[in-house]
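*Asks:* Predicted structure and sequence below. I'll ask about it afterward.
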Amino acid sequence: MSLSTSFIDRIGVLYRSFMQHDAGQTDRIKRYRNIEPDSAYYIAMMIRIQQSKKILEIGTSTGYSTLWMADAALVTGAQITTIEIEPSRSAQAQGYAKELDLAQCIEFWIGDAQEFLQQDQQHYDLILLDAERDAYVSYWPDLQRLLNPKGGVLIVDNVISHAAEVKGFISKVKQDSRFMCNTIAFGAGLFIVTYKS
């Protein structure tokens, strides 16, 4: 049903093509900058363990992490909302989701993440933050409002590979006594946040 051989094979091919694209780009913004496979696998496990129902992804890019989460969402009955400011990248992700028969559990939202976060009123069981890191501090008030206070988990990517860029955000989270958090060394580093109670 999920994590089929066909899914694993296709997601592997996609990741290699994304990496090949990035290797040919000197401009960081033009790179796809997808999450690493072991981080994606870990998040897919988290969705299954948590039995997530509402998932938010900030930073779709070409959909590599979205596809991993959607494969898990089919198991838990979850719905994913994924945000991407670049229409062409969202279109790529939508194409892959249709190809892998995962589109039914994904809502693709195109636009500025700050705008979405400020107007959204839902609670999410799992939020994956993998976007422009200089915006994370400004996202934080809305992220804590949208995170389900009963077991919701926020996962932030690239916190080891780009430690200096997320230092202020991590410091702000750690100063809030309502939360417990930890960094784990998967991929480029994942920062995990949840309410204490």
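*Replies:* Looks like it arrived, so ask away. Numbers count the residues shown, from 1 in each chain.

*Asks:* going forward, measure contacts and count neighbours with C-alpha atoms only.
*Replies:* OK.

*Asks:* What's the separation between the residue nearest in space to the middle of the chain and residue 84?
*Replies:* Central residue check for the chain by CA atoms, centre = their mean: the C-alpha nearest the mean position is that of residue 128, 3.2 Å away. Residue 128 is 13 Å from residue 84, where distance means CA to CA, to the nearest Å.

*Asks:* what sits in contact with each of the two?
*Replies:* Overlap of the contact sets of residue 128 and residue 84 (by CA atoms under 8 Å, 6 or more residues apart in numbering) consists of residue 58.

*Asks:* returning to what we had before: packing partners for the helix or strand encompassing the residue nearest to the centre of the chain?
*Replies:* Using DSSP states H and E, residue 128 maps to strand 126-129. Strand 126-129 sits against strand 54-58, strand 153-157, with contacts defined as 3 or more CA pairs under 8 Å, 6 or more residues apart in numbering; DSSP states H and E.

*Asks:* one more structure, for comparison:
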Amino acid sequence: MDTGAQWSDVDDYLAGELVAEDEALVAARELGRERGLPPIEVAPNQGAFLALIARMAGARRVLELGTLAGYSTIWLARAVGDQGHVTTVELDPRHAEVAQENLSRAGVGDRVQIEVGPALDVLTGLADAGTEPFDLVFIDADKANMAAYLELALRLTHAGSVVVGDNVVRRGAVVDPSSDDPSVQGARAFLRGLGSDPRLEATALQTVGSKGWDGFAVARVR
């Protein structure tokens, strides 16, 4: 058996043992496929991991960058509870429409606001407007701008808030300082920012699984 197949099989096993992926979550992923969205949403065990982080942080206000079909959004919206709120930012209006369908089907549409547009513009607008701080920020939009998203996230959080950055290992390419891939350079700048900013304490982990070889970073605002 090749390594990639083993990784996926282990993910399937872990999800089967530990993750309660209900019909609404399955339908969210399937509708994304039907509408031609790229199959790049988090895996079920990763969605459950995000929800656990949100619950452990006591998050009631969550900011997500990169909605896609709303799969991870459903996990986060359920984690904040019926008195919580999720603001999720999506560049593509078609994706936002699919996500809205999925969120409504999952029964969490009333606690989620989808902001359509470039994330840098949306976040700048939220920060300039003095939006109430978020307890958790999940950065899963275009990787080239990750460092800029981090700076804006720090304007939109408070002491004790958690910042999670996805896809920071890039199949190992993150170690190459000469890479001409904007996503690799964006991930490197993001990690450099996490490690050098005195306002943050952070770490990052490699992951393997159905999404391949990648990783995520987690930071806490001091």
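*Replies:* Perfect, thanks for sending it. Keep in mind the model is a prediction, meaning the values are calculated, not measured.

*Asks:* got the helices and strands packed on strand 126-129 of the first structure as CSV, with mean neighbour count and distance to residue 118 of the first structure columns?
*Replies:* What follows is those, written out as CSV (neighbours: other CA atoms under 10 Å; distance: least, CA to CA, whole Å):
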stretch, mean neighbour count, distance to residue 118 of the first structure
strand 54-58, 24, 13
strand 153-157, 23, 17
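
*Asks:* Put together TSV for those, with distance to residue 89 of the first structure on each row.
*Replies:* Formatted as TSV, those follow (distance: least, CA to CA, whole Å):
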stretch	distance to residue 89 of the first structure
strand 54-58	13
strand 153-157	19
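
*Asks:* What lines up with residue 49 of the second structure in the first structure?
*Replies:* Taking TM-score structural alignment, the alignment pairs residue 49 of the second structure with residue 42 from the first structure.

*Asks:* how would you label that match: helix, strand or coil?
*Replies:* Recorded secondary structure, residue 42 of the first structure: helix (DSSP: H, G, I helix; E, B strand; the rest coil).

*Asks:* what's the spacing between it and residue 86 of the first structure?
*Replies:* 26 Å.

*Asks:* where do the strands sit along the second structure?
*Replies:* Across the second structure, reading from the start of the chain, the strands by DSSP state E fall at 61-65, 85-90, 112-116, 134-139, 157-166, 200-207, 214-221.

*Asks:* so who does the counterpart of residue 165 of the second structure in the first structure touch?
*Replies:* Under the alignment defined by TM-score structural alignment, residue 165 of the second structure corresponds to residue 156 in the first structure. By CA under 8 Å, 6+ apart, the contact list for residue 156 of the first structure reads 128-130, 190-192.

*Asks:* Check these against residue 141 of the first structure and report the nearest one.
*Replies:* Nearest to residue 141 of the first structure out of the contacts of residue 156 of the first structure is residue 129 (CA to CA; 13.8 Å).

*Asks:* measure the closest one to residue 81 of the first structure for me?
*Replies:* Counting by CA to CA, the gap from residue 129 of the first structure to residue 81 of the first structure is 12 Å.

*Asks:* Need the overlap of contacts for those two.
*Replies:* Residues within reach of residue 129 of the first structure and of residue 81 at once, by CA under 8 Å, 6+ apart, are residue 57.

*Asks:* okay, the two: which has more neighbours?
*Replies:* Neighbours were tallied for residue 129 of the first structure and for residue 81 using other CA atoms under 10 Å; the higher tally belongs to residue 129 (22 against 18).

*Asks:* how near is that one to residue 56 of the first structure?
*Replies:* Computed as CA to CA, the residue 129 of the first structure to residue 56 of the first structure distance reads 8 Å.

*Asks:* What of residue 121 of the first structure?
*Replies:* Using CA to CA, which is the criterion applied here, residue 121 of the first structure is 12 Å from residue 56 of the first structure.

*Asks:* Please apply the same query to residue 156 of the first structure.
*Replies:* Between residue 156 of the first structure and residue 56 of the first structure the distance, using CA to CA, works out to 12 Å.

*Asks:* where do the contact lists of these two overlap?
*Replies:* Common contacts of residue 156 of the first structure and residue 56, defined by CA under 8 Å, 6+ apart, comprise residue 128.

*Asks:* Determine the longest helix present in the first structure.
*Replies:* Taking residue count as the measure and DSSP state H as the definition, the longest helix of the first structure comes out as helix 5-23.

*Asks:* and it, what does it pack onto?
*Replies:* Counting by 3+ CA pairs under 8 Å, 6+ apart, the packing neighbours recorded for helix 5-23 of the first structure are helix 64-76.

*Asks:* Next, the angle strand 106-110 makes with the helix it packs on.
*Replies:* Angle of helix 64-76 of the first structure versus strand 106-110, following axes from the mean of the first three to the mean of the last three CA atoms, to 10 degrees, is 150 degrees.

*Asks:* aligned partner of residue 77 of the second structure in the first structure?
*Replies:* The pairwise alignment with the first structure assigns residue 77 of the second structure to residue 70, based on TM-score structural alignment.

*Asks:* who touches the residue lying closest to its match once chain neighbours are set aside in this structure?
*Replies:* Nearest in space to residue 70 of the first structure, with sequence neighbours left out and distances taken as CA to CA, 6 or more residues apart in numbering, is residue 102 at 6.1 Å. Under the criterion of CA under 8 Å, 6+ apart, the neighbours of residue 102 of the first structure are 67, 70-71, 74.
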